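K.L.:
Below: sequence and its predicted model.
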Amino acid sequence: MFGYVMIDKPELKVKDYYKYKAYYCGLCRMLKEKYGFLGQMTLTYDMTFAIVLLTSLYESDTALSKHHCIVHPVQKHEMLQNEITEYTAAMNVILAYYHFEDDWKDDKSLSGLAGSALLNRKVRNIIRQYPVQSDAIRNSLKQLQQYEAERATDIDLVSGCFGRLMEELFLYRKDHWEPTLRRLGFYLGKFIYLMDAYEDLPEDLKENRYNPLRSVCEQEDYEERCYQMMLMMMGECSAEFEKLPCLLDADILRNILYSGVWAKYNKIQKKRKEEREQNHDNGSL
């Protein structure tokens, strides 16, 4: 469900791109060091956004280093790490763990069983260290499972469940920024859920899988309705961001919130347009 909160590289300054990449590589290395290769495989762009945002907000001391890695074995790459990198790495892993658990419970997936077993000990430590976030993630995913079992059609209700999960991830500290960070995370989470449902709908229809958009996909205004819902969520999310005193890396953050999050949507639109044109051409032969 993750992978939508990314940069729009063509619209980003070169220096900002390399700094974002250094945060991303720093998270990748942290996952490898603390949680091993499987932990490293949970790496997401979404948590990189959380690092950049929280580092900017709290002006955290950040260490710059250069290292080789599997992806870049020849040339060393810059990596930025701080205390927030460690926090987001933990959130990344616990999200992956509960996803593995669900895969095993729902589909008897052997990869889900293996993944949850391999991460079990590490996750117990994360739960002890971050009990509030861990409970929120577990409870939200459990509620989502229930909605899925019920074939719930209330899009706002279901997406709001994932929004509540995301809002907890941004609460690195309990302070006066909590209400703003909660709303930012909530609306971003709803956007992510809606975008994921929108992208997955054709395959879900084919496989007869649950998707909250099934109930509206036959309506004439389906495409516009989906776009407006997602636009509204990002409008609310961006409005909350603008309340925060984020000066450091503000251009990176705005690039993500105002442009990058739409990269996947634009890609989907382009692909579906090409498919329609191809079907039209085939039909006219």
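P.N.:
Great, that's in hand.

K.L.:
Please count neighbours and contacts with C-alpha atoms only from this point.
P.N.:
Fine.

K.L.:
Which parts of the stretch 101-250 of the chain are helices?
P.N.:
Per DSSP state H, counting those that start in this stretch, the stretch 101-250 of the chain carries helices over the ranges 110-129, 131-150, 155-169, 178-207, 222-241, 250-258.

K.L.:
Tell me, how many residues neighbour C226?
P.N.:
If you count neighbours by other Cα atoms under 10 Å, C226 ends up with 18.

K.L.:
swap in R138?
P.N.:
16.

K.L.:
who's in contact with it?
P.N.:
Y98 (Cα atoms under 8 Å, 6 or more residues apart in numbering).

K.L.:
How much space separates it from L231?
P.N.:
Distance of R138 to L231, given as Cα to Cα, to the nearest Å: 28 Å.

K.L.:
Distance to F37 for the helices of the stretch 101-250 of the chain - can I get that in a markdown table?
P.N.:
Listed next are those as a markdown table, based on distance: least, Cα to Cα, whole Å:
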| stretch | distance to F37 |
| --- | --- |
| helix 110-129 | 10 |
| helix 131-150 | 22 |
| helix 155-169 | 23 |
| helix 178-207 | 26 |
| helix 222-241 | 33 |
| helix 250-258 | 28 |
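
K.L.:
The nearest residue to F186 once chain neighbours are set aside and Y17: what is the separation?
P.N.:
Nearest in space to F186, with sequence neighbours left out and distances taken as Cα to Cα, 6 or more residues apart in numbering, is G163 at 4.0 Å. Counting by Cα to Cα, the gap from G163 to Y17 is 28 Å.

K.L.:
Likewise for K66?
P.N.:
For K66 relative to Y17 (Cα to Cα), the value is 16 Å.

K.L.:
Please apply the same query to Q145.
P.N.:
Using Cα to Cα, we find Q145 at a distance of 37 Å from Y17.

K.L.:
Repeat that for I256.
P.N.:
Taken as Cα to Cα, the span from I256 to Y17 is 11 Å.

K.L.:
The structure to be compared is supplied as follows:
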Amino acid sequence: MFGYTVPAYQRLSPLDLAKYRRYYCEGCHQLRDGFGLLGTATVNFDMTFNTILLAGVTGEALEFEGTKRRICVLDSPKADSDLMRKMAAYTLILTKWELFDDETDKPSMKVKAISAALGKAMEKAVKEFPEYDDMVGKGFQDLRRLELDGCKDARRMGTTFGKGLTGALKDFAGDHACEDLDILFEELSAAVYIMDALDDLDDDYMDGTYNPFLPDEGYVNARSFVNANLYRLSETVSATVGSLQSRYSKVRPKMSGNVSLCDNIVYYGIPESAKRVLTGDTTAKASVKNVLSNRKERMSRGARGVEQTADVQLVGLAPGRGADASAVEGAVLAAPWPVPPACGIRGRGARLRDARPDVPLVTAQPARPAFAVALVRHGCT
């Protein structure tokens, strides 16, 4: 899983956490059902948020049964929803153009292999919705022209990119489409573009590929660059996130559902992603290439080498204290959903003595006195 449009999990109510999981898993099910098992590799946080927001705006797919299977990727879709079927196709169309852009920037066997693996799924999506393919393709072409012109205005780059992506989303909204919703999606795309560009500074410098933030000379590394330009970069990020939030506040009264979940993502989750990018606490995987190639690692303070952060409750662990697995041997995981196998942990109710002792656990204040909430890093397949 990858993307920047993530919830602030520690602020989610149990109901919203379960709802978010339903939408995320349903996106995966729709991809598998419509485009095959390999298509599920493209499921991501950003498209999940788009689905949740549009469901709230249109009133479609607000209630559907969640998956109950342990290996849920094999489950069938639970929502009979045109919105979610279109979003699955749109996800693959975006992936097609992202891979094309990567191949244009720096041809590689890795990108060719990924394109070949996803080729049939992407071709099917394009065949079903050629108009969406044309819209997204034009957006990437407009972005490419700015790159060739050497544009250094990251916000302009992001909003230009966003304009190319909103056509399909406007169609998804149907009669509920409006200017505020269009600009919201433009600003969301701009925010993702800007955070991705900041995350990619070192990679783009080493690869010799375009990045609007890279200086013409004197670049050493991302950390030094961000530290030296923190106020300017923060201003760019804040302007984009602030505009996104402003437009969302105008769309919000028209929503018929998913309001509290969208509030969490817009007002807490996205700003936290931006903060992590600026402070170097995390490198979020923002493309399917990074996920399949393991090019980047998502990092978290006190934990390394994982794909997702899951909120779990540790029975008997003192709140507010950090501890590694060996220090809390015998504690029981009570995760909001089953934890995939990683580091020796085998799911809900697993004993932490089975975990690798070199994987630290970072605890926060408890939701209620009897428990401590911890962030356990684990892989997700």
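P.N.:
Nice, thanks for sending it over. Owing to the predicted nature of the structure, the values given are computational and were not obtained by experimental measurement.

K.L.:
For V251 of the second structure, the count of nearby residues, please.
P.N.:
Using other Cα under 10 Å, V251 of the second structure is surrounded by 17 other residues.

K.L.:
Apologies, that question was intended for A41 of the second structure.
P.N.:
Residues lying near A41 of the second structure (other Cα under 10 Å) number 19.

K.L.:
Surely it and K289 touch.
P.N.:
No - applying Cα atoms under 8 Å, one finds A41 of the second structure not in contact with K289, separated by 9.8 Å.

K.L.:
picking that back up, looking at the helices of the stretch 101-250 of the first structure, which is nearest to L12 of the first structure?
P.N.:
helix 250-258 (6.8 Å; Cα to Cα).

K.L.:
Now do the following helix or strand past the closest one against helix 178-207, angle only.
P.N.:
Once helix 250-258 of the first structure ends, the next helix or strand along the chain (criterion: DSSP states H and E) is helix 263-283. Compare the direction of helix 263-283 of the first structure with that of helix 178-207 by axes from the mean of the first three to the mean of the last three Cα atoms, to 10 degrees and you get 20 degrees.

K.L.:
And the contacts of helix 263-283 of the first structure?
P.N.:
Contacts for helix 263-283 of the first structure (Cα under 8 Å, 6+ apart): Y4, M6, D8, M195, E199.

K.L.:
in that helix, what counts as buried?
P.N.:
For helix 263-283 of the first structure, burial by neighbour count (16 or more other Cα atoms under 10 Å) applies to A263, K264, Y265.

K.L.:
aligned partner of the second one in the second structure?
P.N.:
Residue-level alignment of K264 of the first structure against the second structure, with TM-score structural alignment as criterion, gives S273.

K.L.:
Relative to D207 of the second structure, how far out is its match?
P.N.:
Here S273 of the second structure is placed at a distance of 25 Å from D207 of the second structure (Cα to Cα).

K.L.:
what do you get for K170 of the second structure?
P.N.:
Taken as Cα to Cα, the span from K170 of the second structure to D207 of the second structure is 35 Å.

K.L.:
the more surrounded of those two?
P.N.:
K170 (18 against 11).

K.L.:
For burial, what's the neighbour tally of the closest residue to that one other than its chain neighbours?
P.N.:
Nearest residue to K170 of the second structure, sequence neighbours excluded (Cα to Cα, 6+ apart): A177, at 5.7 Å. A177 of the second structure has 16 neighbouring residues, counting by other Cα under 10 Å.

K.L.:
cool, and A116 of the second structure?
P.N.:
A116 of the second structure, neighbours per other Cα under 10 Å, totals 12.

K.L.:
Distance-wise, check it relative to A89 of the second structure.
P.N.:
17 Å.

K.L.:
for K110 of the second structure, same thing?
P.N.:
23 Å.

K.L.:
Nearest to E78 of the first structure, out of the helices of the stretch 101-250 of the first structure?
P.N.:
So among those, helix 250-258 is nearest, using Cα to Cα, at 17.1 Å.

K.L.:
quick one: contacts of the closest one?
P.N.:
So helix 250-258 of the first structure is contacted by 5-8, 11-12, 16-17, 20, 49, 52-53, 56, 234, 238 (Cα under 8 Å, 6+ apart).

K.L.:
out of the residues you listed, who's nearest E203 of the first structure?
P.N.:
Closest to E203 of the first structure, out of all of the contacts of helix 250-258 of the first structure and judged by Cα to Cα, is V5, at 22.0 Å.

K.L.:
so who does that closest one touch?
P.N.:
By Cα under 8 Å, 6+ apart, the contact list for V5 of the first structure reads Y45, D46, F49, I192, I256, L257, G260, V261.

K.L.:
can we see that at 10 Å?
P.N.:
44-50, 188, 191-192, 256-257, 259-264 (Cα atoms under 10 Å, 6 or more residues apart in numbering).

K.L.:
With P212 of the first structure instead?
P.N.:
Counted by Cα under 10 Å, 6+ apart, P212 of the first structure has contacts 147-148, 151-159, 193-194, 197-198, 201.

K.L.:
ditto for M41 of the first structure
P.N.:
C28, L31, K32, Y35, N92, V93, A96.

K.L.:
Okay, it and C237 of the first structure: tell me how far apart.
P.N.:
Separation of M41 of the first structure from C237 of the first structure (Cα to Cα): 28 Å.

K.L.:
part of a helix, is P77 of the second structure?
P.N.:
No - assignment of P77 of the second structure by DSSP: H, G, I helix; E, B strand; the rest coil gives coil, placing it outside any helix.

K.L.:
Check the secondary structure at L361 of the second structure for me.
P.N.:
Under three-state DSSP, L361 of the second structure comes out as strand.

K.L.:
Pull the residues that contact stretch 66-75 of the first structure.
P.N.:
A22, C25, G26, C28, R29, K76, H77, E78, M79, L80.

K.L.:
Trace the second one over to the second structure, please.
P.N.:
Using TM-score structural alignment, the equivalent of C25 of the first structure in the second structure is C25.

K.L.:
List the contacts of that match.
P.N.:
Contacts for C25 of the second structure (Cα under 10 Å, 6+ apart) come out as K19, L31, T40, V43, T48, G66, T67, C72, V73, D75, P77, K78.

K.L.:
what helix or strand does it sit in?
P.N.:
Counting by DSSP H and E, C25 of the second structure is part of helix 14-35.

K.L.:
Next, the buried residues of stretch 129-136 of the first structure.
P.N.:
Neighbour counts over stretch 129-136 of the first structure (16+ other Cα under 10 Å) mark Q133, S134, A136 as buried.

K.L.:
elements contacting the helix or strand following the helix holding C25 of the second structure?
P.N.:
Beyond helix 14-35 of the second structure on the C-terminal side, the first helix or strand identified by DSSP H and E is helix 45-58. Helices and strands touching helix 45-58 of the second structure, by 3 or more Cα pairs under 10 Å, 6 or more residues apart in numbering; DSSP states H and E, are helix 14-35, helix 82-105, helix 154-173, helix 179-199, helix 230-251, helix 259-264.
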